[in-house]
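**Q** mind looking at a prediction? Sequence and model below.
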Amino acid sequence: MSKRSFKGNDSINKKKKLKGTKKIIISDISKIQHLETSCIILKNLAFDNEPICSVTLSNLNIYCCLTCGKYFRGKNFESPAYQHALQNFNHKLFVKMCNDTDNYNTVHQFITLPDMELIDASKSKLLTIIQNNINPKAITINTIENKECFDFINKKKYITGCVPLTNEQGMDHVNVIIQLLSQLNEFKSFNEENNILTAATNSTCPNGSNDTSVLLQKKLLKIIRKIWNPELIKANISPIELINFLNNHYYSNQRNFASEEFLHSLNDPKSLYVWLIHHLHNKKLLTENLKGYILVTKTKIDLTNLKPIPNEKPKKFITPFYLLSVDLPKTSIFKEPITKISKNNDEEGKEENCENLLLSSLIEDKFTQPHISKDGFRCEYEIKSSPMHLLIHINRFENSTTTLKISTNLRNKKIVEFQPEMKLFKNSNNINGKNGVNYKLKCNIIYNSSDKSNTNKWSVQILTHLAKFDASPNKEEQWFEIDGLEVKKSDGVLLFLQESYFQLWERV
């Protein structure tokens, strides 16, 4: 018998032996601890990337080596994962990754290769934490709260709901929108029973055009679950899986835009937010709390004298709105210095251009002053119903598609003053049966790029509620600003001193 035929028979015998082997489950705590200390290197683990085999580029039946952090397909004989365990010393503990078709409550299997022994993860705190970092367990709205936690590697302090995202490929505008969406109760309660979002994402993808929208929703909610995870291995999260998904499934498949033009049009956080909400698979529950109603009165006028045309009756109709966009007065080319008196009487007053605008006044003007449209109509707006979550866009760019790309100097830099709590729509009649509505700021996206650089930089300020002491029912409000990977405290009264661009307000 030739050596070649002998090797072939030997491999067949090994396969039969593996198939006939019974599953062995290791539940002994001492053995599990030995595997943890000898096989797991936490600094190499990053479960933010899409699980794709590093050898075959397949995304099916993927296992992650807990020593080097690489992904491999399969566990059977001659599979990449099996061969990796044979060729590398102590690379024998693997965890099975979830696919896009798996639901949120999938239990991840820990296995040793080439021994084919299953590990009882319930006996190990470390394995449970690893499992929760791959796919965090269900979190109900009642248990979601801001907590001071420490990551598992460096014992670095972080706050749940206020976790920084790494800036992948210059996509910081994606990061701030993810942070804003993570503050919405509809996204935070994704695992509640009878939740429409959960029902949609836990279901298998239907055939047709909705496949991509379901996957988009699952990947977005996966990042939000990690932001609220109190057991992170590292105190930061990468959105690279979502960004790659958008690039591969949306940006490259657009027919109405040139590739560069479409990519750049989403560099504006407001445009990205509108696009993202529109492309989610099931947005009924989300849009109900973001939707308000406006009464529009359109009167045909003569553009020469701006007077109503005789015998033309005004048209009235009610339309929904999902965000309010306010325009800032254009900056004059002639600077008008305003003398600012110093607190110290010995010092002379300095001349500064410090024109301030009130956000509440800008919004009231939008609904009290008529607007003339280009097609010859005088439009008057009146709020009929205010949304639970109000999104306000402060338009600092005349054309976000081109202005953001050409120069940051063309933006409107005026300070828009506001308080963390304010009453809006005071002049609207019988809105929700009240004279005005009280709103509280929850999230503030700011533009803080240097004028000397043509690159954009977005950061976000988030309101948190932290307990003063452990197990204390009293919560203390504290603002934090996330700038890249840096998280620092902010003064809520002085938030308006920066260039606010997109805000999330909650009705109180």
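**A** Perfect, thanks for sending it.

**Q** please count neighbours and contacts with C-alpha atoms only from this point.
**A** Noted.

**Q** so Leu86 is in which element?
**A** Using DSSP states H and E, Leu86 sits within helix 80-87.

**Q** mind listing residues that contact that helix?
**A** 55, 63, 65, 71-77, 91-92, 113-114 (C-alpha atoms under 8 Å, 6 or more residues apart in numbering).

**Q** in PyMOL, select just the buried ones from these.
**A** Applying 16 or more other C-alpha atoms under 10 Å to the contacts of helix 80-87 leaves a buried subset, and the PyMOL line that selects it is:
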select buried, resi 63+65+71+72+73+74+75+76+77+91+92+113+114
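
**Q** pasting the second one now:
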Amino acid sequence: YEKRSNEQIEQTVIKRPRVGTSSSSLYLDTINRHMLDFDFEKVCSVSLSNLNVYACLVCGKYFQGRGRSSHAYFHSLHEDHHVFIHLHELTVYVLPDGYEVKDSSLDDIRNIKHSYDLNNKKYLPGFVDYFILQNFDKKSQLVQRFSTLVRKIWNPRAFKGQVSPHELLQEISNASNKVFKLAEQSDPIEFLCWFLNSLHKDLGGTKKRNSSIIHNIFQGEVKVESQPLIVKSDADEKDRLLFDLNREIETIRTPFLLLSLDLPPPPLFKDEVEKNIIPQIALTTILAKYDGRTPQ
């Protein structure tokens, strides 16, 4: 690349920051979009600091600051890479000149927190998208480590074929006061209930409906309609209990994260290895108690 003299660098430094227009955005053609990956931890590749981090839009590396003594500034001089984006404020600057660029061609990069479908239309991020795209620097360690694990699992450029959840398991053990340990098996229902409620609380969720992504995705609602029955002592067993349509029906709506299902009884006969045969029953049959028609 063309070397600059000290005089040229000094002239570049004393330029005042200005808002870039289409005529001043001279380096936008150097942006290399296929090198950009915002799923990595937002820390400087030199100082490992997570404060005031910029991403080089040419090579995709992260650097701290944009002042004269910053790593991003020196990177722009040494590598001749000039376009940087602030990873939290999503503002784009040209270095070492130091002016901000506002150009519509950068909208796809600025919107790194949004999700798009195959038709390039925005859609509401789901559970995985939420933990990949959001910034959790101010959240609990449980949320941060779970987000890191999700990013690793769905990272298309991962150099390993497997991902270890060891860091998340360590934090689960600490956050649960050793109730769920690494070397001991625990009840999966208890763990799932604790894990979802802990994520909900750490994400700022309350008892209100849809107050966090956890309740928005996993929480459902059961509507229970009840009515006093008429008991006839002189009637047959089938006709002893009757509904009176004229009586008031009480309706209760109850939110839930987990639903209990009644499993079918095991069969009397055993298979060839002296074990009970597991009956094959459709899930819709087990869920029939919640279909709104089956009395309980």
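**A** Nice, thanks for sending it over. Being a predicted model, the structure only gives us computed values, none of them experimental.

**Q** read off where the helix holding Leu86 of structure 1 ends up in structure 2.
**A** Using TM-score structural alignment, helix 80-87 of structure 1 corresponds to residues 71-78 of structure 2.

**Q** where does the spatially most central residue of structure 1 land in three-state SS?
**A** With distances taken as C-alpha atoms, centre = their mean, the residue of structure 1 nearest its centroid is Ile178 (1.2 Å). Three-state call for Ile178 of structure 1 (DSSP: H, G, I helix; E, B strand; the rest coil): helix.

**Q** quick one: what's aligned to it in structure 2?
**A** Matched to structure 2 by TM-score structural alignment, Ile178 of structure 1 sits across from Phe127.

**Q** surely its match is in contact with Phe218?
**A** No. The pair Phe127 of structure 2 / Phe218 is not scored as a contact, 9.3 Å apart, by C-alpha atoms under 8 Å.

**Q** now the strands for structure 2?
**A** Secondary structure of structure 2 by DSSP state E: the strands cover 19-20, 53-56, 62-64, 83-86, 92-94, 99-101, 115-116, 122-123, 220-226, 230-231, 241-242, 250-256.

**Q** which of the ones you listed sits closest to Ile9 of structure 2?
**A** For Ile9 of structure 2, the closest of the strands of structure 2 is strand 92-94, at 14.4 Å, according to C-alpha to C-alpha.

**Q** and the closest one, what does it pack against?
**A** Contacts defined by 3 or more C-alpha pairs under 8 Å, 6 or more residues apart in numbering; DSSP states H and E place strand 92-94 of structure 2 against strand 83-86, strand 99-101.

**Q** which stretch of structure 1 lines up against that strand?
**A** Counting by TM-score structural alignment, strand 92-94 of structure 2 corresponds to residues 110-112.

**Q** so how much does that stretch differ from structure 2 once superposed?
**A** Relative to the matching residues in structure 2, stretch 110-112 of structure 1 has an average distance of 1.0 Å after the fit, by mean C-alpha distance after the TM-score superposition for structure 1.

**Q** ok now that stretch, how far from the chain's centre?
**A** Offset of stretch 110-112 of structure 1 from its chain centre (C-alpha atoms, centre = their mean, to the nearest Å): 33 Å.

**Q** repeat for stretch 94-106 of structure 2
**A** Centroid separation between stretch 94-106 of structure 2 and its chain, computed with C-alpha atoms, centre = their mean, is 30 Å.

**Q** mind checking the end-to-end distance for it?
**A** One end of stretch 94-106 of structure 2 sits 13 Å from the other (C-alpha to C-alpha, to the nearest Å).

**Q** cool, stretch 156-171 of structure 2 as well?
**A** End-to-end distance for stretch 156-171 of structure 2: 26 Å, by C-alpha to C-alpha.

**Q** how about stretch 95-102 of structure 2?
**A** In stretch 95-102 of structure 2, first residue to last residue: 14 Å (C-alpha to C-alpha).

**Q** just give the closest residue to the aligned residue in structure 2 for Phe47 of structure 1, not the sequence neighbours.
**A** By TM-score structural alignment, Phe47 of structure 1 lines up with Phe38 in structure 2. Nearest residue to Phe38 of structure 2 in three dimensions, chain neighbours excluded: Ile112, at 7.4 Å (C-alpha to C-alpha, 6 or more residues apart in numbering).

**Q** right, and the one you found touches Leu36 too?
**A** No. With contact defined as C-alpha under 8 Å, Ile112 of structure 2 does not count as touching Leu36 (10.4 Å).

**Q** what is the neighbour count of Phe245 of structure 1?
**A** By the measure other C-alpha atoms under 10 Å, the count of residues near Phe245 of structure 1 is 16.

**Q** how about Thr91 of structure 2?
**A** Using other C-alpha under 10 Å, Thr91 of structure 2 is surrounded by 15 other residues.

**Q** go ahead and confirm it touches Tyr99.
**A** No. With contact defined as C-alpha under 8 Å, Thr91 of structure 2 does not reach Tyr99; the gap is 10.5 Å.

**Q** of all the helices and strands packed on strand 92-94 of structure 2, which one is nearest Thr148 of structure 2?
**A** Nearest to Thr148 of structure 2, of all those, is strand 83-86, at 20.3 Å by C-alpha to C-alpha.
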